[in-house]
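**Q** attaching a predicted model along with its sequence, questions to come.
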Amino acid sequence: MSYAAVGHITIDEMNEVRIGGSVVYGSLFATGLGMRASIVSRVGRDMPEEFLAKLEEEGVDTSRVKRSCERTTRFSISKGSYPLSLSSRCDNISVDDLSSLNADIIHLGPVANEINREVALESIKISRIVLLDLQGILRVFDNGIKLSRGYLDEFLDLEVVVHLNDLEAIAATGKDVRGALKELSRHFPIVAITLGRQGALFSFPEGILYAEAPEVDAKDEVGAGDVFSAALGIALFRGLELEDLAKFSVASATASTLYEGPCKIDENLIAELEGSVNVSWVEG
């Protein structure tokens, strides 16, 4: 089983400087479950070699990571919150970057509008399961980072599974979370909206499912949504029943908050937390 994450690897400035980005959190999660994981990305010449070497040591294939710009995409992040500012941005991902890629699951994880519709369409040709994190499509970088509908219209009606959080959903549609879920479900086959510590809402053709997250003493919530997306894709590939899929995705995201920074996650911990995820059909 193979997983490929596409998007910018970032340098995150918090109390310390560390590697970040959806592609990093997702690929480390996948390798922790025994999958073959790779990253398709572009970074700057300022990306510390030891950051990429650490990913390789953890089993992530970084052969498709190109040094194509001067400065890596870099965020300032307040721990446990949304990124505060973007200080630099690398080049866009291109269709050519996906050349000869072979993966069972492709996770499109843009953070700064670096992925376009053509890259998404090429991903659909390659893999039967493609996930799109909308966060990097809905961000506007103007005196900080704001949320809006952004480039969403460019991706409407693609055969991809989409994930976004509650604030992003409201900004993208101008509606409340339930209304946003219903609107987006008219354009995508599966939509998941994460609700922070409250869990997540899922829209499937069969109806709307709510998964309540277990209470934990979180250490670091950055990257939890990225792990959620990766887990959702893996659950779909495994063919889990919808209730089990929801439990696994929410438990995985919750488990990630018990670690500091991007890393592998103990599958036994995920299984333990799954038993505390309550699921219910809201509609359907």
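**A** Great, that's in hand.
**Q** could you use CA atoms for every contact and neighbour count after this?
**A** Fine.
**Q** and stretch 48-61, how far from the chain's centre?
**A** The chain centre lies 19 Å from the centre of stretch 48-61; the measure is C-alpha atoms, centre = their mean, to the nearest Å.
**Q** which stretches in the stretch 51-200 of the chain count as strands?
**A** Per DSSP state E, counting those that start in this stretch, the stretch 51-200 of the chain carries strands over the ranges 60-69, 74-77, 83-88, 105-108, 129-133, 139-141, 145-147, 161-165, 190-194, 199-204.
**Q** look up how far residue 189 lies from the residue nearest the centre of the chain.
**A** In the chain, the centroid-proximal residue (C-alpha atoms, centre = their mean) is residue 226; its distance is 3.1 Å. According to C-alpha to C-alpha, to the nearest Å, residue 226 and residue 189 sit 19 Å apart.
**Q** quick one on the thing from earlier: and residue 258, which of the strands of the stretch 51-200 of the chain is closest to it?
**A** strand 199-204 (15.4 Å; C-alpha to C-alpha).
**Q** okay, pairing it with this:
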Amino acid sequence: MSNMTVVGSLSTDFVVTADKRPTVGETIFGELFTTTFGGKGANQAVAAARLGGQVSMIGTVGSDLFGKEIVLNLENNSIDTTFVERVTQKPSGSAHITVVDGDNSIIYIPGANDEITKEQINLAQSQLESSDVVIIQNETPLDIIEQVIQTCFEKGIKTIYNPAPAKKVDQALIDQVTYFTPNESEFTLLFPTLTLSEGMAKYPNKLIVTMGSKGVYFNDGEKEVHVDSYKVTPIDTTGAGDTFNGAFGVALTAGLDMIESIRFGNLAAALSIQKFGAQSGMPTLVEMKESGLYEKEWNIK
């Protein structure tokens, strides 16, 4: 079983579906409103746990009702919450999502996620050191991201850094991570002077660019590699990238090579977008194996 730690955000998603997005000053009727659990960190932790990973979460929530429900949801997904701290000075994080024709736009409010501290990471040192892989994203403060990645680099712990939402990242930080997984738009923001091919050549077997329905690209040190996506009709793309990252981590720690790990992640993401909601759409390992697209040679248990 994969021993994984996710450091990152936890929030509540407030989701509206509509047949169009309003223009400035316009009020329109929506079709549906719901609340779901989210935060890129929590999403990736849930994705990994449902696929058989033994997952521990490091993060921060408020002392409000939303925070209590966020922690309970993690525990209901068999995620260790020992290192999830409750704070009183800020409310729990939230994301406000509009879904139109299966595509989403998001306003994210960090709230308590910004209150994670270096001391909290230090207290979780033993958890980090026991991990086969550590996953981190950009919805926590940059100094925390740097601390986690540097610690893992010094201890020889594999890391998956999903730089979403995109923010300026120091070259030295990228050098220290094992896998760097932006999507296409994040790559453009992070590397404005590089073409996709130039970026992948600069970071072989590290830079993995997810491109939705166009699949995933990386450079294996000799050539560019394209791993195609699984073609499905999306209902809600929210959380697809998080599903990919969690599944990719599970596959890597199960011993699959880069290409097969990406394929496993692609299938998990494809299944997730056929249901509504970020976490509610994430497949279990049983659901993955029930898919006609599942490869028996993956042999993930």
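**A** That came through, no problem. On a predicted model such as this, the values are computed, not experimentally measured, just so you know.
**Q** now what about the TM-score between them?
**A** The TM-score (TM-score structural alignment, normalised by the length of structure 1) is 0.81; 263 aligned residues with a C-alpha RMSD of 2.6 Å.
**Q** buried deepest among the strands of the stretch 51-200 of structure 1, which one?
**A** Across the strands of the stretch 51-200 of structure 1, averaging neighbours per residue (mean count of other C-alpha atoms under 10 Å) puts strand 105-108 on top, at a mean of 29.
**Q** what's the mean deviation for that strand versus structure 2?
**A** Compared with structure 2 after fitting, strand 105-108 of structure 1 has a mean deviation of 0.9 Å; criterion: mean C-alpha distance after the TM-score superposition for structure 1.
**Q** pull the residues that contact that strand.
**A** Defining contact as C-alpha atoms under 8 Å, 6 or more residues apart in numbering, one finds that strand 105-108 of structure 1 is touched by 2-7, 23, 26, 115, 120, 123, 127-133, 229-230, 233-234, 237.
**Q** now do stretch 96-106 of structure 1: distance from first to last residue.
**A** 15 Å.
**Q** next one: stretch 203-213 of structure 1
**A** Distance across stretch 203-213 of structure 1, first residue to last, is 17 Å (C-alpha to C-alpha).
**Q** residues of it that come out buried?
**A** Under the neighbour-count criterion of 16 or more other C-alpha atoms under 10 Å, stretch 203-213 of structure 1 has 203, 204, 208, 209, 210, 211, 212, 213 buried.
**Q** try stretch 183-190 of structure 2
**A** 183, 184, 186, 187, 188, 190.
**Q** what sits against the aligned partner of the second one in structure 1?
**A** Looking back up the chat, that one is residue 184 of structure 2. Aligning on TM-score structural alignment places residue 184 of structure 2 opposite residue 166 in structure 1. Residues in contact with residue 166 of structure 1 (C-alpha under 8 Å, 6+ apart) are 177, 193, 194, 195.
**Q** gap between the counterpart of residue 54 of structure 2 in structure 1 and residue 121 of structure 1?
**A** Aligning on TM-score structural alignment places residue 54 of structure 2 opposite residue 36 in structure 1. Relative to residue 121 of structure 1, residue 36 of structure 1 is positioned 23 Å away (C-alpha to C-alpha).
**Q** then residue 159 of structure 1?
**A** 9 Å.
**Q** what about residue 118 of structure 2, neighbour count?
**A** Residue 118 of structure 2 sits with 14 neighbouring residues when counted by other C-alpha atoms under 10 Å.
**Q** pretty sure it sits against residue 144.
**A** Yes. Taking C-alpha atoms under 8 Å as the definition, residue 118 of structure 2 is a contact partner of residue 144 at 6.3 Å.
**Q** quick one: map residue 163 of structure 2 onto structure 1.
**A** Checking TM-score structural alignment: residue 163 of structure 2 goes with residue 134.
**Q** hmm, back to that, wait, which of the contacts of residue 166 of structure 1 is closest to residue 185 of structure 1?
**A** Nearest to residue 185 of structure 1 among the contacts of residue 166 of structure 1, with distances taken as C-alpha to C-alpha, is residue 193, at 11.0 Å.
**Q** can you get me a residue count around the match of residue 163 of structure 2?
**A** For residue 134 of structure 1, the count of nearby residues is 25 (other C-alpha under 10 Å).
**Q** now do residue 51 of structure 1
**A** 13.
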